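K.L.:
curious how this folds, go ahead:
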Amino acid sequence: MTNQTIFFISSNHERSLIAEGWASRLNTQNVTYRSAGWFSAKTSPFSIEAMKEICIDLTAIKPYHLKKEELDQADIIVLIQDFEKDEKISLSPLAAKKILTWNILNPDKHSADPNEKWVLFQEICDDIALRIKDLGKTLSSTV
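P.N.:
Down below sits the predicted model:
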C-alpha cells in the first residue's frame, strides 16, 4: 500500500500543530501527517499547555514551512481557517480538489485577554480532536 500524505495547514501553524498532535494518536498505517503553513511558525504557550493536559507534546512537532506547489502532491489537505477572522487562502485548482475545510476559531484574533484566550485554546483543542477522530474513521474505512 502506498503512503498517503495529509497536510494540516493554517495561517500561523498553531491550529495545524494541534491537528498534527491529535493525528499522531490515530492508529493509521501508511499515513504521514504534516503541520504546515505559509507564514512564520508561531506556537502559543496556550496551545502547548492545552495539549500538555492530554499528554501531547507540541514542542516535539516541528512546523513545516510549506511551498504551495507541494500541495499538488498531497493526498488530503485539511485547511484550518477562521472564516470570520483569517485571510482566505487560495490554492491551485489541483490542490483545491483535495481540500477539507475546517472552520476553527483563531484564538489570537478573538481575544487579547489571557484568561479568555486560554479558554478558547482549550475549546479549539477539543474541536480539533473530534474532527481528527472523524478523519481517522474516514481513513480507516478507505483502507
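
K.L.:
CA atoms for contacts and neighbours, from now on please.
P.N.:
Noted.

K.L.:
now do the helices in the protein.
P.N.:
Using DSSP state H, the helices found in the chain span residues 14-23, 45-52, 93-96, 107-110, 114-141.

K.L.:
pick the most deeply packed of these.
P.N.:
A comparison of those by mean neighbour count, using mean count of other CA atoms under 10 Å, puts helix 14-23 on top with a mean of 26.

K.L.:
what's it in contact with?
P.N.:
Residues from elsewhere that reach helix 14-23 (CA atoms under 8 Å, 6 or more residues apart in numbering): 8-10, 33-36, 41-44, 47, 51, 56-58, 61, 63, 80, 106, 124-125, 128-129, 132, 136.

K.L.:
spatially central residue in the chain, please.
P.N.:
Nearest to the geometric centre of the chain sits residue 16, at 2.4 Å (CA atoms, centre = their mean).

K.L.:
quick one: it and residue 72, what's the gap?
P.N.:
Noted for residue 16: a distance of 18 Å to residue 72, by CA to CA, to the nearest Å.

K.L.:
one more to put side by side:
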Amino acid sequence: MSTKPTVLFVCVHNAGRSQMAAGWLRHLAGDTVEVRSAGSEPADRINPVAVEAMREVGIDITANTPRKLDWDTAESSDVLITMGCGDACPVFPGKRYLDWQLDDPAGQDIEAVRPIRDEIRRRVEHLLTELPVAAL
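P.N.:
Predicted structure coming up:
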C-alpha cells in the first residue's frame, strides 16, 4: 500500500488544463505523488497547443490520453482539483476538493495558452507545499 498522496485533476475534456496540471505535478514532484487526470466528457486527444506550451518548458505530455472520470478513481484520490467544470464535475464527499478557476485553452493560440500554463505551474507549486511529501 502506497503512502504517497494521490491528486486527481479534472476538467471537462481532460485535454488541456488538467493535462498540463498533471504534467507539472509529475515534473515537480517526481514519484512522491501519484498523479491522475480525467474528464467528465473526455476529448479524443490532448489539445495540441497545450502539448506545445508544455514542450516549451521541457515537459512532454504527448503520450497522455484523455480519460473518463469514474467513481473509483475519484474515491481513491486524496485531493480532487477541478478546473472550470462547473456542474459537470461532481463533488465527492469526504475528499479535499479544490476548484481552480482557469481560462480554457481550447481554441486558443500559444500566446493565450502560455499564461494559463504558467498560472497552473504556480498553483501546482503551492499545492506541493500543502501535501505530505518528502522534499526532492
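
K.L.:
which parts of stretch 2-11 of the first structure are buried?
P.N.:
By neighbour count with 16 or more other CA atoms under 10 Å, stretch 2-11 of the first structure contains the buried residues 4-11.

K.L.:
same list, the residues you listed, but as a markdown table with distance to residue 98 of the first structure please.
P.N.:
As requested, the buried residues of stretch 2-11 of the first structure are arranged in a markdown table below (distance: CA to CA, whole Å):
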| residue | distance to residue 98 of the first structure |
| --- | --- |
| 4 | 12 |
| 5 | 11 |
| 6 | 10 |
| 7 | 10 |
| 8 | 12 |
| 9 | 13 |
| 10 | 15 |
| 11 | 18 |
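
K.L.:
out of these, flag the one nearest to residue 86 of the first structure.
P.N.:
Sorting these by distance to residue 86 of the first structure puts residue 11 at the head of the list, at 7.5 Å, by CA to CA.

K.L.:
corresponding residue for the closest one in the second structure?
P.N.:
By TM-score structural alignment, residue 11 of the first structure lines up with residue 12 in the second structure.

K.L.:
count of neighbours near the aligned residue in the first structure for residue 76 of the second structure?
P.N.:
Matched to the first structure by TM-score structural alignment, residue 76 of the second structure sits across from residue 73. Residue 73 of the first structure has 14 neighbouring residues, counting by other CA atoms under 10 Å.

K.L.:
any idea how far residue 9 of the first structure is from residue 73 of the first structure?
P.N.:
14 Å.

K.L.:
likewise residue 102 of the first structure?
P.N.:
Taking CA to CA, one finds residue 102 of the first structure at 10 Å from residue 9 of the first structure.

K.L.:
show me whatever sits in contact with both of those two.
P.N.:
Joint contacts of residue 102 of the first structure and residue 9 (CA under 8 Å, 6+ apart) are 78-80.

K.L.:
highest neighbour count among those?
P.N.:
Neighbour max across those (other CA under 10 Å) = residue 80, 25 neighbours.

K.L.:
just confirm that one contacts residue 103, I think it does.
P.N.:
Yes. Between residue 80 of the first structure and residue 103 there is a contact under CA atoms under 8 Å: 6.2 Å.

K.L.:
returning to what we had before: in strands, which of the buried residues of stretch 2-11 of the first structure appear?
P.N.:
Judged by DSSP state E, strands contain the following of those: 4-9.
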